[in-house]
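Novice: Got a predicted structure plus its sequence, pasted below:
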Amino acid sequence: FCTPGQIEAEIDGVLDLTFDLLGAFGFEDFTLTLSTRPEKAVGSDDQWDLAEKSLKNTLDARGLEFEVEEGGGAFYGPKIDLNIRDAIGRSWQCTTVQFDFNLPERFGLSYIGEDGAEHQPLMVHRVIFGSLERFMGILIEHYGGAFPVWLAPVQATIIPISDRHLEYAKSVNDRLLAVGIRVETNDGNERMNAKIRGAQLQKIPYMLIVGDREIEADAVGVRLRSGEDLGALSLPDIINRIHSESENKAL
């Protein structure tokens, strides 16, 4: 809720939040649409004119390109729609910045202005991601299931070369869990190469191989899901690497 003098700053703040959050997930390609008053609408002409002008001014001030959809607004207010493009160029409707002239009237809302009189506030509501389930679907499509480390449900899987290495594998598992890394140990009966292949198919970012040499050095052999072999890393080194990628939201 805001006064007429506050609405452009409010819209600008919503766009800041939108670009920050979507950018963190790797979405940098956007299209914008400004939708204006439909034939049937609530609210006064002055409210619609002010709201449409404020939305346009905010987009112009940022130097953003946008299309105007005449008559495409909701009956209760104009809006900005933001579509994101995924890794293969598909467009998904995501963020909406929307005026609502209906609810302040229905709820009888008012504030005391600088002139000492009562005024009805303007209402701006926002939807950044749409529904959580839909946005998760967009993320899965965008990354093809190969989530960056900070988003991956399992960040690392530990693969013992043989059964005699299982105890050390579980020790490494516990040490990584203790510092907040999402890790699992593959203690199945498959051969090591089959376990590595399975982890790649599951698109787990890190495969940590443990055998005699790793036990002796208190280390792990590190493979990436891309197939790259990083060789042996000490536990502090692999912990720091995963933490750094997570904290920096590396993509």
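Specialist: All right, it came through fine.
Novice: C-alpha from now on. contacts and neighbour counts both.
Specialist: Noted.
Novice: which residue ranges form the helices in the stretch 51-200 of the chain?
Specialist: Assigned by DSSP state H, counting those that start in this stretch, the helices in the stretch 51-200 of the chain fall at 102-106, 132-143, 166-178, 192-201.
Novice: Surely Gln120 touches Phe107?
Specialist: No: Gln120 is beyond contact range of Phe107, at 10.3 Å (criterion: CA atoms under 8 Å).
Novice: of these two, who's got more company?
Specialist: Legend: neighbour count by other CA atoms under 10 Å for Gln120 and Phe107, higher for Gln120 (18 against 8).
Novice: And for the more buried one, nearest residue in space, chain neighbours not counted?
Specialist: Leaving aside its sequence neighbours, Gln120 sits nearest to Ser110 (CA to CA, 6 or more residues apart in numbering; 4.5 Å).
Novice: you'd agree the one you found is up against Ala117?
Specialist: No: contact criterion CA under 8 Å: Ser110 and Ala117 do not qualify, at 9.6 Å.
Novice: Look at these two and report which has more neighbours.
Specialist: Ser110 (14 against 9).
Novice: okay, pairing it with this:
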Amino acid sequence: MDKSVPLKEDTIDHRKIGKKLKFFIFSDRVGSGLPLWLPRGTIFRKSLEEFLTDIQRKSGYEMVVTPHIGHKKLYVRSGHWSKYGKDNFKPIQTPREEEFLLKPMNCPHHCEIYRSQEWSYRDLPKRFAEFGTVYRYEQSGELHGLTRVRCFTQDDAHIFCTYDQLLEEFKRVINLVFYVFRCLGFSEYTVRISLRDTKKIDNYIGSEKNWKKAEEAILRVVKEEKIKTSLNYGEAAFYGPKLDFIIKDSLGRSWQLGTIQVDYNLPERFDLYYKGKNNEKCRPVMIHRAPFGSLERIIAIIIEHSRGNLPFWLAPNQVVILPISDKYIIYAKKILNLILNYDIRVFVDSRNEKINKKIRDSEDNKIPYMIILGEKEEKNEMISLRRHGLGHIGTFPISKGIEAIFNETNLKTKTIIN
């Protein structure tokens, strides 16, 4: 792209692109900052979930599911009630005069999952992962599309490990974050250590001893891994310091995505333990991590980074079949059924429209492949292929054409810019 040509605002604004491509909407009746995911956007979102779920499964994570609400006493124990303050939604009152909160974080629920059974040092580490939706009452002036919302889904995981396992587990998470960035095509990023503001010590929970151990662990890991970092005081989580990853998109803008946090405090507050080698009760260390940060934010960034030109594996509609007239719909359905066998997202555009309009609409919807079918293709059992942004790329026998498309289905390591 010629960088001397100024981009129109709607070519880089994920809100406008998302609306045009029918990914998501907002409704005043539903409420500000609460996105509604349309079918295409849901496929996009689920594709990212499946991608990360597969990586996590291979890395020893176990998926869990927790409620969208929790009893107020859960968040009093965790510290979210006192430390999040105005960011919490107001408690939900019940007829029995109990109070529940929309969950602001998944970690208290994961602590309860860990606490539900006894563990030995032989069982650790335990890695619990969840695409958990959380709720924060962002001020209306701070809301912005998908990047600042009141309801978002974190690609959350919590690792419960021994002190001796901490450094190795932390390094494994760093490598996972870097791998995800490479797969999504983000090659430029910086790493930041976020520490406490020692002048506002009341903003945090836990002992000085716990904080020093957590900070020393992060500093040691980045030194051993030779990761260049900067220090950022005042941005630690209220329960522990963290390592933040800031990517740079194709427009040169910086975004915080992945984060890893070391936490000695929540295991104490929830009285978590495991049995050591001598059958003694030992306190685990907890690692919080989220490579995407949230699905909403990563989707907004991907949309703007790619201008909506999603790679084949993320595209909601991967292939559209365009018969040039109704006479070729039966042939189109034959091709459709063959392609469906390859688990490719494909449909037939059977509208009563001119073929040129169908092609224009498919280009506008940024569908990666178009298959054009007419008399010549049906007679010779061929398909004509067009690639979004490239135009006609050839006419092929059915099997070879489908194979050319199928070869893209496993290319998750391609950059997200087509």
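Specialist: On my side now, so go ahead. Just so we're clear, the structure is a prediction, and the values are computed from it rather than from any experiment.
Novice: Could you say which one of the helices of the stretch 51-200 of the first structure comes nearest to Val220 of the first structure?
Specialist: helix 166-178 (8.6 Å; CA to CA).
Novice: in the superposed pair, what's the mean gap between the closest one and the second structure?
Specialist: Following superposition, helix 166-178 of the first structure is found to deviate from the second structure by 1.5 Å on average (mean CA distance after the TM-score superposition for the first structure).
Novice: what stretch of the second structure does that helix fall on?
Specialist: The alignment of helix 166-178 of the first structure onto the second structure (TM-score structural alignment) spans residues 329-341.
Novice: Give me the contact list for the matching stretch.
Specialist: Contacts of stretch 329-341 of the second structure with the rest of the structure, by CA atoms under 8 Å, 6 or more residues apart in numbering, involve Ile321, Leu322, Pro323, Val346, Phe347, Val348, Ser350, Leu373, Glu378, Ile398, Ile402.
Novice: run the last query once more with 7 Å
Specialist: Ile321, Pro323, Val346, Phe347, Val348, Leu373, Glu378, Ile402 (CA atoms under 7 Å, 6 or more residues apart in numbering).
Novice: In strands, which of those residues appear?
Specialist: Ile321, Pro323, Val346, Phe347, Val348, Leu373 (DSSP state E).
Novice: Which of these ranks first by neighbour count?
Specialist: Pro323 (27 neighbours).
Novice: For that one, list the residues it contacts.
Specialist: Pro323 of the second structure makes contact with Ile329, Ala332, Ile372, Leu373, Gly374, according to CA under 7 Å, 6+ apart.
Novice: again, only using 10 Å
Specialist: Neighbour list for Pro323 of the second structure: 329-333, 348-355, 358, 371-375 [criterion: CA atoms under 10 Å, 6 or more residues apart in numbering].
Novice: In PyMOL, how would I select just the buried ones from the residues you listed?
Specialist: The buried residues among those can be selected in PyMOL (16 or more other CA atoms under 10 Å) with this line:
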select buried, resi 329+331+332+348+349+350+355+358+371+372+373+374
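Novice: Translate the residue nearest to Gln120 of the first structure into the numbering of the second structure.
Specialist: Ser110 of the first structure maps onto Tyr273 in the second structure, by TM-score structural alignment.
Novice: Burial check on Thr42 of the second structure, number of neighbours?
Specialist: Neighbourhood size, Thr42 of the second structure [other CA under 10 Å]: 15.
Novice: Which residues are in contact with the nearest residue to Ile159 of the first structure once chain neighbours are set aside?
Specialist: Among residues not flanking Ile159 of the first structure along the chain, Ile209 sits closest, at 4.9 Å (CA to CA, 6+ apart). If you count contacts by CA under 10 Å, 6+ apart, Ile209 of the first structure has them with 157-161, 165, 169, 192, 196, 219-223, 231-232.
Novice: how close does Leu32 of the first structure sit to His125 of the first structure?
Specialist: Distance, Leu32 of the first structure to His125 of the first structure, by CA to CA, to the nearest Å: 17 Å.
Novice: the more surrounded of these two?
Specialist: Using other CA under 10 Å, the more surrounded residue of Leu32 of the first structure and His125 is Leu32, with 19 against 15.
Novice: host element of whatever residue of the second structure lines up with that one?
Specialist: Matched by TM-score structural alignment, Leu32 of the first structure corresponds to Val191 in the second structure. According to DSSP states H and E, Val191 of the second structure maps onto strand 189-195.
Novice: which residue packs closest to the spatially most central residue of the second structure, ignoring adjacent ones?
Specialist: Centroid-nearest residue in the second structure: Leu295, 3.5 Å away (criterion: CA atoms, centre = their mean). Nearest residue to Leu295 of the second structure, sequence neighbours excluded (CA to CA, 6+ apart): Thr153, at 5.7 Å.
Novice: circling back: Serialize the contacts of stretch 329-341 of the second structure to a markdown table and add fields for distance to Phe100 of the second structure.
Specialist: Formatted as a markdown table, the contacts of stretch 329-341 of the second structure follow (distance: CA to CA, whole Å):
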| residue | distance to Phe100 of the second structure |
| --- | --- |
| Ile321 | 50 |
| Pro323 | 55 |
| Val346 | 44 |
| Phe347 | 45 |
| Val348 | 48 |
| Leu373 | 58 |
| Glu378 | 62 |
| Ile402 | 53 |
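Novice: Now for those residues: which two are most distant?
Specialist: Val346 and Glu378 (18.7 Å).
Novice: for the first structure, what's the longest strand?
Specialist: The first structure, longest strand under DSSP E: strand 91-100.
Novice: Find me the equivalent region of that one in the second structure.
Specialist: Aligned by TM-score structural alignment, strand 91-100 of the first structure falls on residues 254-263 of the second structure.
Novice: Now do stretch 59-77 of the first structure: distance from first to last residue.
Specialist: End-to-end distance of stretch 59-77 of the first structure (CA to CA): 17 Å.
Novice: and it, how far out from the chain's middle?
Specialist: Its chain's C-alpha centre and that of stretch 59-77 of the first structure lie 24 Å apart, by CA atoms, centre = their mean, to the nearest Å.
Novice: Now do the buried residues in it.
Specialist: Within stretch 59-77 of the first structure, the residues that qualify as buried are Leu59, Phe66, Gly71, Gly72, Gly73, Ala74, Phe75, Tyr76, Gly77, counting by 16+ other CA under 10 Å.
Novice: need the contact list for the aligned residue in the second structure for the fifth one.
Specialist: Right, the one you point to is Gly73 of the first structure. In the second structure, Gly73 of the first structure lines up with Ala236, judged by TM-score structural alignment. By CA under 10 Å, 6+ apart, the contact set of Ala236 of the second structure is Ile193, Ser194, Leu195, Arg196, Asp197, Asn203, Tyr204, Lys242, Leu243, Asp244, Gln261.
Novice: Alright, that wraps it up for me.
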